[in-house]
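In: sequence unavailable; structure follows:
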């Protein structure tokens, strides 16, 4: 364990963020990491609890409590405290293929379940993870380690998001020859074009991809499997195929006036900005600009928040975020006890920036769009919105958000971004391979398995479980790799936790 009195001797510390008004001047990551000495003090706060909820990854009340990857959190916290950074890296990598990604974008399920957090401030687990992996790159511990023996088996992975990359990494370590097919022009999938640069700078992705290339993984970009690249070709040339194409069907808002010019899906808005930023520093103007616009974002989740931060960096005249649900409490409710995930109000970086720039929180709760208003040229000029309230459905007994009679109002808007979540896999890929879908339009498999209805074709990640977190995608990538390895070799020693 760490220092026996560490949780009493040291206060929780995290990387300091650049002030909102300063950081919106660019699209760079904006946290200054702790020094090694400060990081070791944070490692000292971990008590190696008898029941380490931080690494449990158990489902409680339908929510994950602790890390789904079962990261050996107390072990590497102690190793950080004692200054054994190389061994800390080895223990971290035992369960997590990509700590350089999760230490930046994961919501830290581990910290929410930390025992210290039950009584005070949790251990800064995510911070320690970041320190371990960045030190590993600096010291050369994270350098390429190609497998010494090859099995002669070939595996195609379709999709280079976190699930596909994790599967490829595991199978390559086993000695199989792996090729990853990506339809975009850059590798990374969700990580590259779904997450803004200020949360995950793309150099971080490229750094890891270069290591994976040195280890023998082949990457093919601009390969749209299911259209230009035919499934029959992959099934003929490879022993197994893994579909890890994500869940990119955005949920739409079917209200009158939806055909107005100026309404976009959030994923298209964010992707276009990142691509233009990487291609030209936004100089090519090949993106959906929010500059000078009155922006309304429909959706209060992480994607909506990313849109807020991106619009502010564009120079939006105003930003409003509509959320159907009521505001969550500021502290845990009695029916949401530790170690459940805390269902509390979170003010994220984009909202912080909106408060700094516009003087108020951009979120309007219990509100939805009833109609998109157009001018005579068909351009979006405003919204008709309505307030909502929770009522119990008499037939099902479930709470539903319903309109409040007489609560309609109008608001100005000339750019709307729909960030209302995703509905499942894009059908053309599933149709091309002939795999069955379930009622949620995800690729169907047996419970706890990854083999599809088509022989030698497997699936993982959001395409399999629906829209979820990066950490869950990595876990699924690891698990599908083990199942594929067993099918190829008759046994597997690949670890899934």
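Out: Thanks, I have the structure now. Everything numeric here is computed off the predicted structure, so don't read it as measured data.
In: make it CA atoms for all contacts and neighbour counts henceforth
Out: Noted.
In: tally of neighbours for residue 489?
Out: A total of 10 residues lie near residue 489 under the criterion other C-alpha atoms under 10 Å.
In: again but with residue 89, I slipped
Out: When neighbours are counted by other C-alpha under 10 Å, residue 89 registers 23.
In: ok, the one 4 residues further on next?
Out: Per other C-alpha under 10 Å, the neighbour tally for residue 93 reads 16.
In: what distance do you get for it to residue 415?
Out: Separation of residue 93 from residue 415 (C-alpha to C-alpha, to the nearest Å) stands at 43 Å.
In: then residue 488?
Out: 51 Å.
In: need the longest strand for the protein.
Out: When the chain is parsed with DSSP state E, its longest strand is strand 380-392.
In: and the comparison structure, right after this:
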């Protein structure tokens, strides 16, 4: 490590964000990429632990202390090579990952974790800017065909690994554009689509074929695809919503999160959305049931559509302001931290369960309110 006591010398400083009053007026990304000199300083806070829990808790097992060390020495090219060895798309994870690695950071036991996600994003964006990310076509082609069904992050990563190994890869996507969840599920204010397009261009150049607008099982029989391929990869994603089976759940004005987010992303792409099917929160009072990342994306979308009021209902208690980290580390610590959409005006309702949806009149098939039940959580 460049500075073995950097974790004592330097404080955590996160990447900058545009002010809430300004960012709600547009759909662009509002979190800034950390400047290189700031990322270098922040990387020196890494303790280079003997047992790096950040590595174990990273979903793709990034070698985080290794590239932190290289960034601390300003060796950005080597840091990129190290990052690329475990992660096909750091520009996506660096923007949208929940960063469980930071919860597992040893420094977080008694201080604040290393800004791992921001450093990761700084590394990959420096790699793009420097021209280090180029197509890597296979040196030898194999006469074996692989069909990948689904062009979300899993399908794209699988396709890239296979085509680089020499396989002839075709990705089938039922939508009219490739990208899956990256394109249609994540709002532009978290992941702008040119970030996706430049990576798709690399996959094209490496030899991946994309067939969009083809729903396997409807437009193309699976058996026929299977017969004409040496292997088929199912990377279809999980689009089946979990219904809230309570009285009034079929009333108009109640929508599943992915229907709402997908339509807004299609609108941003310039696709036609009929007025009859339009989901627009403008001028409305909006209630989002669920406090996870998808719920937060719905909150941010509704706010940017100029909703009159946005409220988020969550079934668990409001987390305490302070807890003993050692009781939970290296897992997530249930402490209250305001998120970005709180700054934008979202209100929270804690420890309530939705038991019914109501309407103003039996003659009107439109939701007008909801009935909540207070929950009391006790330790078993």
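Out: Noted; the coordinates are in hand. Since the model is a prediction, treat every value here as computed from it, not as a measurement.
In: neighbour-wise, which of residue 488 and residue 415 of structure 1 wins?
Out: The neighbour comparison of residue 488 of structure 1 against residue 415 (other C-alpha under 10 Å) goes to residue 415, with 24 against 18.
In: any idea what the more buried one aligns with in structure 2?
Out: Matched to structure 2 by TM-score structural alignment, residue 415 of structure 1 sits unpaired.
In: which residues touch residue 112 of structure 1?
Out: Counting by C-alpha atoms under 8 Å, 6 or more residues apart in numbering, residue 112 of structure 1 touches 54, 65, 66, 122, 339, 340, 341, 342.
In: for the very next helix or strand once past the longest strand of structure 1, buried residues please.
Out: Next along the chain after strand 380-392 of structure 1, taking DSSP states H and E as the criterion, comes strand 399-403. Within strand 399-403 of structure 1, the residues that count as buried by 16 or more other C-alpha atoms under 10 Å are 401, 402, 403.
In: pretty sure the first one contacts residue 387?
Out: What it means is residue 401 of structure 1. No: the criterion here is C-alpha atoms under 8 Å, and residue 401 of structure 1 misses it with residue 387 at 9.4 Å.
In: just the contacts of residue 112 of structure 1 now: which is nearest residue 410 of structure 1?
Out: residue 342 (34.0 Å; C-alpha to C-alpha).
In: residue in structure 2 paired with the closest one?
Out: Aligned partner of residue 342 of structure 1 by TM-score structural alignment: residue 333.
In: count of neighbours near the residue nearest to its match when sequence neighbours are not counted?
Out: Distances taken as C-alpha to C-alpha, 6 or more residues apart in numbering put residue 325 closest to residue 333 of structure 2, at 6.3 Å, once the chain neighbours are dropped. Applying other C-alpha under 10 Å, we find 18 residues neighbouring residue 325 of structure 2.
In: what do you get for residue 287 of structure 1?
Out: Residues near residue 287 of structure 1, counting by other C-alpha under 10 Å: 18.
In: residue 194 of structure 1 -> structure 2?
Out: Match for residue 194 of structure 1 (TM-score structural alignment): residue 185.
In: from residue 261 of structure 2, how far off is that match?
Out: Applying C-alpha to C-alpha to residue 185 of structure 2 and residue 261 of structure 2 gives a distance of 6 Å.
In: what is the longest strand of structure 1 packed up against?
Out: strand 367-374, strand 399-403, strand 409-412 (3 or more C-alpha pairs under 8 Å, 6 or more residues apart in numbering; DSSP states H and E).
In: which residue lines up with residue 76 of structure 1 in structure 2?
Out: With TM-score structural alignment as the criterion, residue 76 of structure 1 matches residue 67.
In: ok, that match - contacts?
Out: 78, 79, 80, 82, 83.
In: which one of those is nearest residue 355 of structure 2?
Out: Nearest member of the contacts of residue 67 of structure 2 to residue 355 of structure 2, counting by C-alpha to C-alpha, is residue 83, at 46.5 Å.
In: any idea what residue 231 of structure 1 aligns with in structure 2?
Out: So, by TM-score structural alignment, residue 231 of structure 1 is matched to residue 222.
In: what about that match, how many residues nearby?
Out: 15.
In: give me every residue that touches residue 225 of structure 2.
Out: 147, 232.
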